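Engineer: Generate a structure from the sequence data that follows.
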Amino acid sequence: MDTLSDVLAILRPQTFVSAGLDAGKEWAIQFPPHDGIKFNAILKGTCYLQVEGDENVYLLHAGDCFLLTSGRRFVMGSDLSIPTIHSDTIFSHAKDGIATCNGGGSCFLTGARFHFGDQSARLLFGQLPPVVYVPEKYDQAAVLRWGIERFTTEFRSERFGRRTILEHLAPIMLVQTLRIYMSSPGAKNTGWFAAVVHPNLGVVMQAIHSRPQEKWTVESLSELAYMSRSGFALKFRQVIGQSPLEYLTQWRMFMAAEYLKSTDQSISEIALAVGYESESSFSAAFKKVMGAAPRSYKGSAVK
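Structural biologist: You can find the predicted model right below:
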């Protein structure tokens, strides 16, 4: 069972290839808040990045990548102390998908935006830091660097099938970035990623994701984790921020939402598939988590 792939399959990210940026001389650009997450890769030169609410200032080099996960305003530039210009000033005049600042030539970056219209996005990205920074020097980033090279080649080309290639490469780069984050010290404290890589909780996460229809109890899940019932319940809440059964219910509803959107199964069939023998109990749980009754949710998804 691949827990990360399972969650990404439920999320079904939509890829929006953003314009590249070719900047020259001294520059600083203010970017507004944005929906979803942004993946970016520095292809040439260096620049600085600072995200609103994050005290860190990142010095980015060619080959570095980063995810912007919070939708906050951010500033990029060769010097963040100089007056900024709004991103619309140059991106409104982009040509062939590339915006130019001060004639370009010094720094080039490109990226993609992933927008998720479903509440389930918070499961994966809600507890990530505002910036997930992946330096080029990381040995484990080799696949990501390959993706950057291929992405760059396709981004600058006008070859047949360009859009299709970009739409498949961007999620690969996203997954590789998340893999790197999951193996970093910052991912091993709290949150969904911490639970997935935890030596005891990881097997529980796999069980919940792969067999949501089973009649799980805190006791049966604690046995999988080789922990006492009370110790497991406490550790799970400390890491995830929810009780085991709260998380189980949330995941069941996310799966049910996917079934409602992508299959012709009846509500009673979906209820059974996610562990509910009573359609009314399932409907009540679904509305509590997703904010709408199953029939209403399915109707809005079809439109």
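Engineer: CA only for contacts and neighbour counts going forward, please
Structural biologist: Noted.
Engineer: Excluding chain neighbours, what is closest to the residue most central in space within the chain?
Structural biologist: Of all residues in the chain, the one closest to the mean position by CA atoms, centre = their mean is Phe125, 4.9 Å from it. Excluding the flanking residues, the one nearest Phe125 by CA to CA, 6 or more residues apart in numbering is Thr69, at 6.7 Å.
Engineer: Same question for Gln242.
Structural biologist: Gln242's closest residue in space is Phe236 (CA to CA, 6+ apart), at 7.2 Å.
Engineer: Check for me that that neighbour belongs to a strand.
Structural biologist: No: per DSSP: H, G, I helix; E, B strand; the rest coil, Phe236 lies outside any strand segment and is helix.
Engineer: ranges for the strands of this protein?
Structural biologist: 14-17, 20-23, 28-31, 37-44, 46-51, 58-61, 65-68, 74-77, 85-86, 98-101, 107-115, 131-134 (DSSP state E).
Engineer: contact partners of the third one?
Structural biologist: Okay, so that is strand 28-31. Residues outside strand 28-31 that contact it (CA atoms under 8 Å, 6 or more residues apart in numbering) are 73-80, 82-87.
Engineer: so how far is it from its chain's centroid?
Structural biologist: 23 Å (CA atoms, centre = their mean, to the nearest Å).
Engineer: list the buried ones in stretch 199-213?
Structural biologist: Asn200, Leu201, Gly202, Val203, Val204, Met205, Gln206, Ala207, Ile208, His209, Pro212, Gln213 (16 or more other CA atoms under 10 Å).
Engineer: Now do the helices in the stretch 51-200 of the chain.
Structural biologist: 87-91, 121-125, 142-156, 162-182, 192-197 (DSSP state H, counting those that start in this stretch).
Engineer: For Val51, which of these is the nearest?
Structural biologist: helix 87-91 (14.5 Å; CA to CA).
Engineer: residues contacting Tyr276?
Structural biologist: Contacts were defined as CA under 8 Å, 6+ apart; by that measure Tyr276 touches Gln213, Phe282.
Engineer: Now the second one, please; I'll put the structures next to each other:
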Amino acid sequence: MNADHWLKYITAEGIVISQSHLKGDWGIEMASADGSYFHFVAQGGAFFSIDGMDEVQLCAGDLIVLPQGDAHKLKRTKNSSTVSLGHFVKHSNGLHRKDPDATSFLCGAIGIDRHMVMPAIKSLPRSLHLKAGSGNVAPTTIEVLKQLRTEVENAQLGSQVVIRNLLSTLFVYVLREWSENAKAEAGTWFSAMQNPHIAKALACIHERPNHNWTLDRLAQEANLSRSTFANQFRDSVGETPHSYLTRWRLGIAAQLLNQTTLSIGEIAYKVGYRSEFSFNRAFKAARGRTAAKERESRQPQGTPLLVPTK
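Structural biologist: Prediction:
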């Protein structure tokens, strides 16, 4: 089933933490973070490792994404020693060694509204390796990887803006490809997206958050009995239909608070709340602050939580 009904509401922002062109031995050890990491190798090669998984060799043009922000290491060779991200950024970020054998790479984070996509993030593998020369990666994704490599290798005016946009596009492509093509494990959000009954109910929630959705009404849309729908939804998505609906509504509300001048009452109505009071109560319970405080912050949508640098 086409996943555009949820992806069109997802915004992502690529944040570059470090960009270097290094010769010789080097290594970075990154602590776990409440966000999504990425590493992109434009030239040369590197080795990526995460506890409990086989080490991965990265070649020129490869991108690796850690959706759940697991602790990991990135090294020039398998035996290279590592330093903390904070130490590396202080001493090696921005260095450019003029040597054809140097490794050119980006390290950073992907900013997303994790409240909205948490079930999807939890369903993704701990790391996603996009190989530039792989036939398993969509042509559109390969093209963006090529563009990213060009921008990193040939930095020009505006390259940082282009790089951030390309990284954002790549992450959305990753989510789209995984939701449509991967053999999702049973009991995960992506398996729910591939279940025509549950996917129909999810599409209803995503496209019409202001509708007065009830369990009975969503079950009818899914063409399932009330009890069967409730059980299948909870088992595959990982939460009840009501919980998912609430979180999605408040995610859309957060976007509207940051991106529009609509009043809080108007936003409440647009996402399915018939009173500003009930909306504010739900928003604070889910987000930890009132809708007014959310609007005051006016942070760009998708800004990631701070990545630890020590």
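Engineer: Could you tell me the TM-score of the two chains?
Structural biologist: Remark: TM-score between the superposed chains equals 0.82 [TM-score structural alignment, normalised by the length of the first structure]; 297 aligned residues with a CA RMSD of 3.1 Å.
Engineer: Per the alignment, name the residue of the second structure opposite the residue nearest to the centre of the first structure.
Structural biologist: Aligned counterpart of Phe125 of the first structure in the second structure: Ile121 (TM-score structural alignment).
Engineer: my guess is that match meets Gln68, correct?
Structural biologist: Yes: under the criterion of CA atoms under 8 Å, Ile121 of the second structure makes contact with Gln68 at 6.5 Å.
Engineer: Gly126 of the first structure: neighbour count?
Structural biologist: Number of residues near Gly126 of the first structure (other CA atoms under 10 Å) recorded here: 14.
Engineer: can you give me how far stretch 182-190 of the first structure is from the chain middle?
Structural biologist: Offset of stretch 182-190 of the first structure from its chain centre (CA atoms, centre = their mean): 15 Å.
Engineer: typo on my end, it should be stretch 57-68 of the first structure
Structural biologist: Per CA atoms, centre = their mean, the centroid offset for stretch 57-68 of the first structure relative to its chain is 17 Å.
Engineer: Now which residue in the second structure aligns to Tyr259 of the first structure?
Structural biologist: Per TM-score structural alignment, Tyr259 of the first structure is aligned with Leu256.
Engineer: what's the spacing between Leu201 of the first structure and Phe282 of the first structure?
Structural biologist: Per CA to CA, to the nearest Å, Leu201 of the first structure is found 26 Å from Phe282 of the first structure.
Engineer: Check Thr177 of the first structure too.
Structural biologist: Taking CA to CA, one finds Thr177 of the first structure at 36 Å from Phe282 of the first structure.
Engineer: Specify which residue of these two has the higher count of neighbours.
Structural biologist: Phe282 (25 against 22).
Engineer: Now check the second structure for the residue matching that one.
Structural biologist: Correspondence of Phe282 of the first structure to the second structure, assessed by TM-score structural alignment: Phe279.
Engineer: My read is that that match contacts Ala268, right?
Structural biologist: Yes: the pair Phe279 of the second structure / Ala268 is scored as a contact, 5.8 Å apart, by CA under 8 Å.
Engineer: quick revisit: residues in contact with the residue nearest to Phe125 of the first structure?
Structural biologist: Counted by CA under 8 Å, 6+ apart, Thr69 of the first structure has contacts Gly36, Ile37, Lys38, Phe125, Leu128, Pro129, Pro130, Val131, Val132.
Engineer: and the gap between the nearest residue to the third one once chain neighbours are set aside and Ser228 of the first structure?
Structural biologist: Spelled out, it's Lys38 of the first structure. Leaving aside its sequence neighbours, Lys38 of the first structure sits nearest to Arg113 (CA to CA, 6+ apart; 4.4 Å). Going from Arg113 of the first structure to Ser228 of the first structure by CA to CA gives 43 Å.
Engineer: who has more neighbours, those two?
Structural biologist: Arg113 (21 against 14).
Engineer: Pull up the gap between the more buried one and Ala19 of the first structure, please.
Structural biologist: For Arg113 of the first structure, the distance to Ala19 of the first structure - CA to CA - is 10 Å.
Engineer: quick revisit: the residue nearest to Gln242 of the first structure pairs with which position in the second structure?
Structural biologist: Per TM-score structural alignment, Phe236 of the first structure is aligned with Phe233.
Engineer: residues in contact with its match?
Structural biologist: Ala192, Ile198, Glu239, Thr240, Pro241 are the contacts of Phe233 of the second structure under CA under 8 Å, 6+ apart.
Engineer: for Phe190 of the second structure, same thing?
Structural biologist: Per CA under 8 Å, 6+ apart, neighbours of Phe190 of the second structure: Ala120, Ser123, Trp178, Ser179, Ala184.
Engineer: Ala102 of the second structure versus the first one, what's the distance?
Structural biologist: Here the distance between Ala120 of the second structure and Ala102 of the second structure works out to 36 Å (CA to CA).
Engineer: End to end on stretch 66-74 of the first structure, go ahead and measure it.
Structural biologist: Rule used - CA to CA; the end-to-end distance of stretch 66-74 of the first structure is 13 Å.
Engineer: again with stretch 184-201 of the second structure
Structural biologist: End to end - CA to CA - stretch 184-201 of the second structure spans 18 Å.
Engineer: Equivalent analysis for stretch 107-125 of the first structure, please.
Structural biologist: Calculated as CA to CA, the first-to-last residue distance of stretch 107-125 of the first structure is 29 Å.
Engineer: what's it in contact with?
Structural biologist: Outside stretch 107-125 of the first structure, the residues touching it (CA under 8 Å, 6+ apart) are 7, 10-24, 35-47, 69, 152, 170, 192-193, 254, 290.
Engineer: Now check Gly291 of the first structure against the second structure: what is it aligned to?
Structural biologist: Gly291 of the first structure maps onto Gly288 in the second structure, by TM-score structural alignment.
Engineer: Check Glu149 of the first structure too.
Structural biologist: Under TM-score structural alignment, Glu149 of the first structure pairs with Lys146 in the second structure.
Engineer: surely its match meets Asp62?
Structural biologist: No: distance between Lys146 of the second structure and Asp62: 9.6 Å, which falls outside the contact criterion (CA under 8 Å).
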